[in-house]
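Novice: Here's a sequence, model it:
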Amino acid sequence: MTEKFLEGKGALITGAASGFGKGIAMAYAERGAKLVLVDVNEELLEETSNKIKQKTNQKVIPIICDVSKSDQVKNMAKQILKEMDNIYILNTNAGVGLNFGKDIIRIDEERFDRTLEINLKGQWLVAKEFARKMKKQEFNDTPLSGKIICTASIAGMIVDAKLPAYSISKTGVIALMQLLARSLAPKITVNSVSPGYHVTGIYNNSEDAMIMTMNEGNVKTPLNRLGTVKDVVEVMLFLASNQSNFITGHNIPVDGGIAEIGVPPYYFKSDV
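Specialist: Have a look, this model is predicted:
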């Protein structure tokens, strides 16, 4: 039987309609959390919300919001804090990977800006709007008032020349996480998770596209397989649990070992 360790708590996940966000949301609901699911894809968000409600019988509030827009984030936070005053878990997960395959010199400015606005600025805006309220909360089963979990990436640890703007944004997410951890201690823990090569929407949910990307860069995982959404969800569950209460300011790679062995240097050669 699944332990309901999030019962009586709320969890907000951005980028929740698909991929990691969808998996995280389902897992939290199964552990008893009431959910706020945030995404820009209205149709997919409604589908995911209904599926989770039907399977878990938990309260799910779907919210359409572009996390890169401060006015939308403020309105979203205002609405949610009226309906749910116990957001304990904040997963800043929304992200995009644009301009795949283009060298850093060749990226167009619009897509460079858009990538950083969603992946980095978006996480900051959401954390900023909810952190102040979270710090004032109290729960009976934990000395903490909340947990923030940021989705970073292995590309933020070992830059990916085929995703330069994405790499820059995710490096920034890791720095943002560390700054938030310092600022919000001791009541709120803040950590990040860095997935490696996982089949998600960033790669159009295509295992073939993922394998091609790895082959082009001669990238191998020591565990010799692609990651799954479940691999990431299990770490997110740990960080949401009381077992992780003494962990803050850390980035946890879930990458099959790529961060340990590194990416071959010739992967970064440029023809500019």
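
Novice: hey, let's count contacts and neighbours off CA atoms from now on
Specialist: Fine.

Novice: In the chain, which strand is the longest?
Specialist: strand 188-195 (DSSP state E).

Novice: so after it, what's the next helix or strand?
Specialist: helix 207-216 (DSSP states H and E).

Novice: And the helix or strand that comes right after that following helix, what does it pack against?
Specialist: Where DSSP H and E defines the elements, the next helix or strand beyond helix 207-216 is helix 229-240. Packing partners of helix 229-240 (3 or more CA pairs under 8 Å, 6 or more residues apart in numbering; DSSP states H and E): helix 19-30, strand 146-151, strand 188-195, strand 251-254.

Novice: Now for residue 45, how many residues are close by?
Specialist: 22 (other CA atoms under 10 Å).

Novice: circling back: what angle sits between the longest strand of the chain and strand 146-151?
Specialist: Interaxial angle of strand 188-195 relative to strand 146-151 (axes from the mean of the first three to the mean of the last three CA atoms, to 10 degrees): 20 degrees.

Novice: can you give me the offset of strand 188-195 from its chain's centre?
Specialist: 9 Å (CA atoms, centre = their mean, to the nearest Å).

Novice: Against residue 28, how distant is the closest residue to residue 170 other than its chain neighbours?
Specialist: Closest residue to residue 170 apart from its sequence neighbours, by CA to CA, 6 or more residues apart in numbering: residue 156 at 4.4 Å. The gap separating residue 156 from residue 28 is 26 Å, by CA to CA, to the nearest Å.

Novice: and if you look at residue 100?
Specialist: Applying CA to CA, the value for residue 100 to residue 28 is 32 Å.

Novice: Another for comparison:
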Amino acid sequence: MEPHVTSSDRVALVTGGAKGIGRAIVQDLSQSGWLVAFCDTDREAGEQLAATDRRHIRFFQGDVASETDVERVVAATIEWAGRLDALVNNAGIANPETGPVEQLSLAQWQRRLDVNLTGPFLVTKHAVPTLRESRGAIVNMASTRALQSEPHTEAYAATKGGIVALTHALAMSLGPDIRVNCISPGWIDTRAWQGGKDPVAPLDADDHGQHPAGRVGEPEDIAGLVAYLISPAASFITGQNFVADGGMVRKMIYRE
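Specialist: You can find the predicted model right below:
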């Protein structure tokens, strides 16, 4: 069903929206009345999600590392909905582990840069003209790994650190027409949002208890923050990195 877009409709484009945090964002926004286009490389998961609400949701298969795909997805979104009010650059290779740096291949390094960092640049580049018309907002997805690290995660950490820097650079370049912020999630339990058929075992008390907030994060926690940052209520906020990790980045951890 094609949407009948009115002047009061709001339109968002979410990258990497088929599973995990992206899926939660798509569902949260669509349930709030947004028209939501999303892209993903996973056709099966994307079509399954779009089928849940054909009035508000539209899926376009594409890889954010491909400028050809990005141009097509942005153009198709505007053709479908007629405008664009928000961009959520969520797509990324989520696995941070790439092994010892001396064994890290250039291909592994480059693929993570292409998807996690170049991808948000490309989508932003092609969405900016339409976002400027609507005085819209952009939210990029970084990570607490931009601020702290475990061993053997150099490529992933570098891309997420780049997202934080890209965010404040874009905020300066695109303001006041477009606001740009990013979110750095900590441990978000996305297992139930990955499309698997097997039941998900609950996390144990230690998993939750180590967080100052008392629990591991859920995709809905990030979706709610995205919804706020692209809303008029956040009109004075730009260039910021919002850490959503249950307080872990502020926790001093030493072996006793």
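
Novice: Work out the TM-score between the chains.
Specialist: Here the superposed chains carry a TM-score of 0.86, computed using TM-score structural alignment, normalised by the length of structure 2; 243 aligned residues with a CA RMSD of 2.7 Å.

Novice: quick revisit: please report how far the residue nearest to residue 170 of structure 1 lies from residue 71 of structure 1.
Specialist: Residue 156 of structure 1 is 28 Å from residue 71 of structure 1, by CA to CA.

Novice: more neighbours, these two?
Specialist: Neighbours were counted for residue 156 of structure 1 and for residue 71 using other CA under 10 Å; residue 156 has more, 21 against 13.

Novice: What lines up with the more buried one in structure 2?
Specialist: Alignment note (TM-score structural alignment): residue 156 of structure 1 maps to residue 146 of structure 2.

Novice: Residue 215 of structure 2 reaches residue 204, doesn't it?
Specialist: No. Applying CA atoms under 8 Å as the test, residue 215 of structure 2 and residue 204 come out as separate, 10.0 Å apart.

Novice: Neighbour count for these two, which is higher?
Specialist: A count of neighbours by other CA under 10 Å puts residue 215 above the other of residue 215 of structure 2 and residue 204, at 19 against 9.

Novice: quick one, what contacts residue 56 of structure 2?
Specialist: Taking CA atoms under 8 Å, 6 or more residues apart in numbering, we find residue 56 of structure 2 in contact with 3, 30, 33-36.

Novice: from those, which is closest to residue 156 of structure 2?
Specialist: Comparing the contacts of residue 56 of structure 2 against residue 156 of structure 2 with CA to CA places residue 36 closest, at 27.6 Å.

Novice: Compute the number of surrounding residues for that closest one.
Specialist: 29.

Novice: would it count as being in a helix?
Specialist: No. Residue 36 of structure 2 is assigned strand when assessed by DSSP: H, G, I helix; E, B strand; the rest coil, not a helix.

Novice: Give me the longest helix you can find in structure 1.
Specialist: The residue-count maximum for a helix in structure 1 (DSSP state H) belongs to helix 164-184.

Novice: if I read this right, the match of residue 156 of structure 1 contacts residue 158, doesn't it?
Specialist: Yes. Counting by CA under 8 Å, residue 146 of structure 2 touches residue 158, with 7.1 Å between them.

Novice: Remind me which helix or strand residue 93 of structure 2 belongs to.
Specialist: Secondary structure (DSSP H and E) places residue 93 of structure 2 outside all helices and strands.

Novice: Just to confirm, what residue in structure 1 is aligned with it?
Specialist: Under the alignment defined by TM-score structural alignment, residue 93 of structure 2 corresponds to residue 96 in structure 1.

Novice: Its match and residue 146 of structure 1: what is the separation?
Specialist: The value you get for residue 96 of structure 1 to residue 146 of structure 1, if CA to CA is used, is 26 Å.

Novice: Can you say which helix or strand has the closest residue to residue 47 of structure 2 other than its chain neighbours in it?
Specialist: Taking CA to CA, 6+ apart, and ignoring the residues beside it in sequence, residue 47 of structure 2 has residue 59 as its nearest neighbour in space, at 6.4 Å. Taking DSSP H and E as the definition, one finds residue 59 of structure 2 inside strand 57-61.

Novice: neighbouring contacts of that strand?
Specialist: In contact with strand 57-61 of structure 2 (CA under 8 Å, 6+ apart) are residues 26, 30, 35-43, 46-47, 50, 73, 76.

Novice: Next: stretch 87-96 of structure 2.
Specialist: With CA under 8 Å, 6+ apart as the criterion, stretch 87-96 of structure 2 contacts 12-17, 21-22, 40, 64, 112, 115-116, 119-120, 123-124, 127, 137-141, 153, 155-157, 226.

Novice: how far is it from where the chain is centred?
Specialist: Distance, centroid of stretch 87-96 of structure 2 to centroid of chain: 5 Å (CA atoms, centre = their mean).

Novice: List the buried residues for that stretch?
Specialist: Residues of stretch 87-96 of structure 2 classed as buried: 87-92, 96 (neighbour count, 16 or more other CA atoms under 10 Å).
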